[in-house]
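K.L.:
Predicted model and sequence follow; I will ask about them next.
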Amino acid sequence: MAGIGEPLVRGAAGVSASAPAHLLALGRGIERADATARIVEAHLLLARDHPLPDAADARLVLRACGADDAADARLGRGAAIDLLTADRSHPASIAHALVEARDAARLARESLPAELSDMLVATRARLPRKVVEPRVPDFLAWVRERSALAVGIIESAVARDGAFELIALGRRLERAAATARLLAAHADDPESGPGWMFVLRSAGAHEAHVRAHRGAPTAAAAIELLALDERFPRSVAHGLVHAERSLRAIGVDGGAAGLAASRRAAAELSLLVEASASAAAELGTAPADADRARARRASALRSLHAAVQQATREILVALD
C-alpha cells in the first residue's frame, strides 16, 4: 500500500504502518454489530407474524447473518438467537463484533480520539454473557444505540484524514456485504411474500419502500432499493460507490478491480430485474415463467454476494 507511514490524504495527519488494518476492522465491527442487531430485530417480528418450524426459523436468521456453518448444525431458534447475540467466539455474533471493534480501537489508538476508545471500552464492559429471551429486544435496541453513538463520535471527532477514510471504508464494505448477504439468503423466496418485508426491515428500508412504492413489498422492489439504488445508504450500490471513493482517497490500488467486478454484477442484476418485470407484464403469471424468473434472480443475487465478498478479501489483502 502506497503511503504507509505518510499522510494518506494530503495535509492530513499520518497513519502508522500497523493502523490501516485495525481502522478497517474498527469500521467493520461497528457496522456488523448494527446490521446483525437489525436483522435479528426484524426476524423476531417476522417470527411473530409468520411463524415457521423451529429449525427452519433458526436457519433463516443464521444465514441472513452470515452464520452458515451454524445454520447447517440444525440449531433451534433459541440457540440461534443466543449465538447471534452473546457468543463471543462466533464471528457472526454481535458480541464478537463489538469486542473486535474495541480491540481494533485499542491497537489504533494513536489515530483515534480518546472519546471513541473510552466509549467502546465501556460498551465491551457492559456486554452480557447471555441474553435471556425476554430481554433480547432491549439488548438489540441497546446495541443499535451504541453503534449509532460510535458512528456519531467518528463523524464529529475524527479528522477527515486517512484514519477517517479507513474507518469509512470498513463501514461501507461491511454494509454492502450485509445487504448482499441478506438478499442472497432470500434469493429463493417467491416474488411476493413476507420474506421481502423482513429483508426491507432488516436494512431499515421499509419506510423508504412505502414512500416509493406503496403496497406490499415484492422481490423486484426490494432488489431495486437495496441492491441498485445508489441514493439509499444501506444499498449494495451505495456501499460500493463510496468504498471506491475511500480507496481513491487513501491511495489503495488493490481491491479496485474487485469493486469494479461487484458493480458489474450489480449492473447485471439491474438488467435482470428489468427483464423479469417486463416478462411478468407480457406473459402473466404462468408457473413455469415465474419459476424460471425466480431461478435467474436467485443466481444473480448469489453472484452479487460472492462478488462483494471477493472485493472485500482483495481490499483486506491490499491493506495487510
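P.N.:
Received the coordinates, thanks.
K.L.:
For the rest of this, base every contact and every neighbour count on C-alpha atoms.
P.N.:
Fine.
K.L.:
and the longest helix along the chain, which residues are buried?
P.N.:
If you go by DSSP state H, the chain has its longest helix at helix 287-319. Neighbour counts over helix 287-319 (16 or more other Cα atoms under 10 Å) mark 290, 293-294, 296-298, 300-312, 314-316, 318-319 as buried.
K.L.:
Below is an additional structure, to be compared with the one above:
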Amino acid sequence: MLSRIAEALFWIGRYVERAECTARILDTYLQLLIEDPVIDEEATCRSVMAAMGIAYGEGTPDAGTLLQTLLLDRTAAPSIAYAIETARENARRSREVVSTEVWEAINSTYNAVLAGQLQQRRPADAFRFVRERASMISALADSTQSHDDGWQFIVLGRSIERIDMTARLITMGNYVSGPNGAWALTLRSCGAAHAFTRVYRVTESPRAAAEFLLLDRLFPRSISHLLEQAGHCLEELDPRSRRVGFGGDAARVIGQAHARLSYLSLTDLVTDLPREMEELQRVCADATEAIAKRYFEGVVAPEWLTEAL
C-alpha cells in the first residue's frame, strides 16, 4: 500500500472518531449547563475548551462560544466541522481504496455541513446528527471494506483517537464536576452509562465507574480494550512481530501502556488520575509519531493545536 493512502486512511479513522466524541462532549456539557442552575458556566466552558486543546484568551466564554468554536468553526482543529471536512479530504485522497458506500457517507455528511445544516438544527439535533453519521461511516467501513491493511489503518486511527478523547473526558469530568459527579458525567459523555448499568446494576460508585472505563476488556470504549485493539492492528500490519516480539516503536509504546494499565492496581490509577490521563495522551502522540515514521515516509502528522482566541 502506498504511504499516502495509508496515511489518509489512518486519519479518516481519527477525524471521524474525533467528530463523534466532540459531539458527545458538547451534548453532555451543554445539557449539564441547563440541568444544573448553580454550575459556573464560565469555568465549565473554559474546562471543556482546555481539554480540547484551546486556550481561551480575554472575555467570558459561554455556551455560544463552545458551539461556535467546537461545532461550527471550520478553521479550528478540534471542531466538528473541521474534523468532517478533513475526513472528507482524506477520503478523496484515498478514493481508490475507500469503498463507495464509505465515500458517499463521508461526502454527504460534508455537504450537509457545507450547506449549514449544523447551524440550522437545534444543538441537540446537530449533535445527534453528527453521532449518527460518524457511527454509520464507521459501520460501513467495517462492513463494506476488506479487512486488509487499509482497514487496519482506519481501525488503528479510530482506536488511538478514542483513547485520547476518553482520557480527555476523564480529566475534564474531574475538573468540571468534582469527584462526586465526575464519573457519572464521564460515563454519559462516553456513551457508556447504559453498558455500565447493565454490568454493575445498582452500583454507581466512582471506583466501579473508573474500573469500567479504564479496565473493562469488553466495552469498546474502555482504555484497556482500545489499547488491545490498537496493538492488534499494529501486529496485523507487521506479522513478523508475532515471532520476534514488538515490531516497531508504535507497538512498543502501545504495548507498554497496555501492560502498565493491566497490572497497575485501580487504587494507584485513581490516586493521581489527571497525571495518568496525561500520560495516556502522551502515549497517543508518541504512537502516532512512530506510526508516521514507520508507514508514512516522513509525512508530518497533524497535531492538536492550542489557539489563543
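P.N.:
Received the coordinates, thanks. Bear in mind the structure is a predicted one, so any value in this text is a computation, not a measurement.
K.L.:
After superposition, what is the TM-score?
P.N.:
Comparison of the two superposed chains (TM-score structural alignment, normalised by the length of the second structure) gives a TM-score of 0.83, and 286 aligned residues with a Cα RMSD of 2.6 Å.
K.L.:
What helices and strands are in contact with the longest helix of the first structure?
P.N.:
Helices and strands touching helix 287-319 of the first structure, as assessed by 3 or more Cα pairs under 8 Å, 6 or more residues apart in numbering; DSSP states H and E, comprise helix 19-49, helix 162-185, helix 256-283.
K.L.:
want to throw the ones you listed into TSV with mean neighbour count and distance to residue 58 of the first structure?
P.N.:
Listed next are those as TSV, based on neighbours: other Cα atoms under 10 Å; distance: least, Cα to Cα, whole Å:
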stretch	mean neighbour count	distance to residue 58 of the first structure
helix 19-49	23	10
helix 162-185	26	13
helix 256-283	17	28
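K.L.:
Any chance of JSON lines for these, columns distance to residue 108 of the first structure?
P.N.:
Below are those laid out as JSON lines (distance: least, Cα to Cα, whole Å):
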{"stretch": "helix 19-49", "distance to residue 108 of the first structure": "5"}
{"stretch": "helix 162-185", "distance to residue 108 of the first structure": "9"}
{"stretch": "helix 256-283", "distance to residue 108 of the first structure": "24"}
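K.L.:
among those helices, which is nearest residue 238 of the first structure?
P.N.:
Among those, the nearest to residue 238 of the first structure by Cα to Cα is helix 162-185 (7.7 Å).
K.L.:
ok, average deviation of that closest one from the second structure?
P.N.:
Helix 162-185 of the first structure: mean distance to aligned residues in the second structure after superposition is 1.1 Å, counting by mean Cα distance after the TM-score superposition for the first structure.
K.L.:
Contacts only, for the most centrally placed residue in the second structure.
P.N.:
Among the residues of the second structure, the one closest to the centroid is residue 162, at 3.3 Å (Cα atoms, centre = their mean). Going by Cα atoms under 8 Å, 6 or more residues apart in numbering, residue 162 of the second structure touches 14, 17, 18, 21, 221, 226.
K.L.:
The first one reaches residue 157, doesn't it?
P.N.:
In other words, residue 14 of the second structure. Yes - look at residue 14 of the second structure against residue 157 with Cα atoms under 8 Å: they come within range, at 4.7 Å.
K.L.:
mind checking the SS state of residue 189 of the first structure?
P.N.:
Following DSSP: H, G, I helix; E, B strand; the rest coil, residue 189 of the first structure is assigned to coil.
K.L.:
Skipping adjacent residues, who's closest to it in space?
P.N.:
Closest residue in space to residue 189 of the first structure, ignoring its immediate chain neighbours: residue 195 at 6.8 Å, by Cα to Cα, 6 or more residues apart in numbering.
K.L.:
Over in the second structure, tell me which residue corresponds to residue 35 of the first structure.
P.N.:
Taking TM-score structural alignment, the alignment pairs residue 35 of the first structure with residue 21 from the second structure.
K.L.:
Quickly note the distance from the corresponding residue of the first structure for residue 142 of the second structure to residue 161 of the first structure.
P.N.:
Correspondence of residue 142 of the second structure to the first structure, assessed by TM-score structural alignment: residue 155. As for residue 155 of the first structure, its distance to residue 161 of the first structure is 12 Å (criterion: Cα to Cα, to the nearest Å).
K.L.:
out of those two, which sits in the busier spot?
P.N.:
residue 161 (20 against 13; other Cα atoms under 10 Å).
K.L.:
What's the local residue count around residue 117 of the first structure?
P.N.:
20.
K.L.:
Can you give me the stretch of the second structure that the helix or strand it falls within aligns onto?
P.N.:
If you go by DSSP states H and E, residue 117 of the first structure is part of helix 114-125. Aligning helix 114-125 of the first structure against the second structure (TM-score structural alignment) gives residues 100-111.
K.L.:
For the matching stretch, give me the average deviation versus the first structure.
P.N.:
So stretch 100-111 of the second structure averages 1.4 Å relative to the first structure (mean Cα distance after the TM-score superposition for the first structure).
K.L.:
Outside of that stretch itself, list whatever touches it.
P.N.:
Against stretch 100-111 of the second structure from outside (Cα under 8 Å, 6+ apart): 84-85, 87-88, 91-92, 95, 133, 136-137, 140-141, 144.
K.L.:
Tell me which residues touch the nearest residue to residue 261 of the first structure once chain neighbours are set aside, please.
P.N.:
Spatially, and ignoring its direct neighbours in sequence, residue 261 of the first structure is nearest to residue 307 (6.4 Å; Cα to Cα, 6+ apart). Residue 307 of the first structure makes contacts with 258, 259, 261, 262, 265, as judged by Cα under 8 Å, 6+ apart.
K.L.:
one more time with 10 Å
P.N.:
Counting by Cα atoms under 10 Å, 6 or more residues apart in numbering, residue 307 of the first structure touches 177, 180, 258-266, 301, 313.
K.L.:
Tabulate those residues (TSV), appending distance to residue 223 of the first structure.
P.N.:
Formatted as TSV, the contacts of residue 307 of the first structure follow (distance: Cα to Cα, whole Å):
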residue	distance to residue 223 of the first structure
177	14
180	10
258	21
259	19
260	19
261	18
262	15
263	14
264	15
265	13
266	10
301	9
313	24
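K.L.:
for these, which one is nearest residue 83 of the first structure?
P.N.:
Using Cα to Cα, residue 177 comes nearest to residue 83 of the first structure of these, at 20.1 Å.
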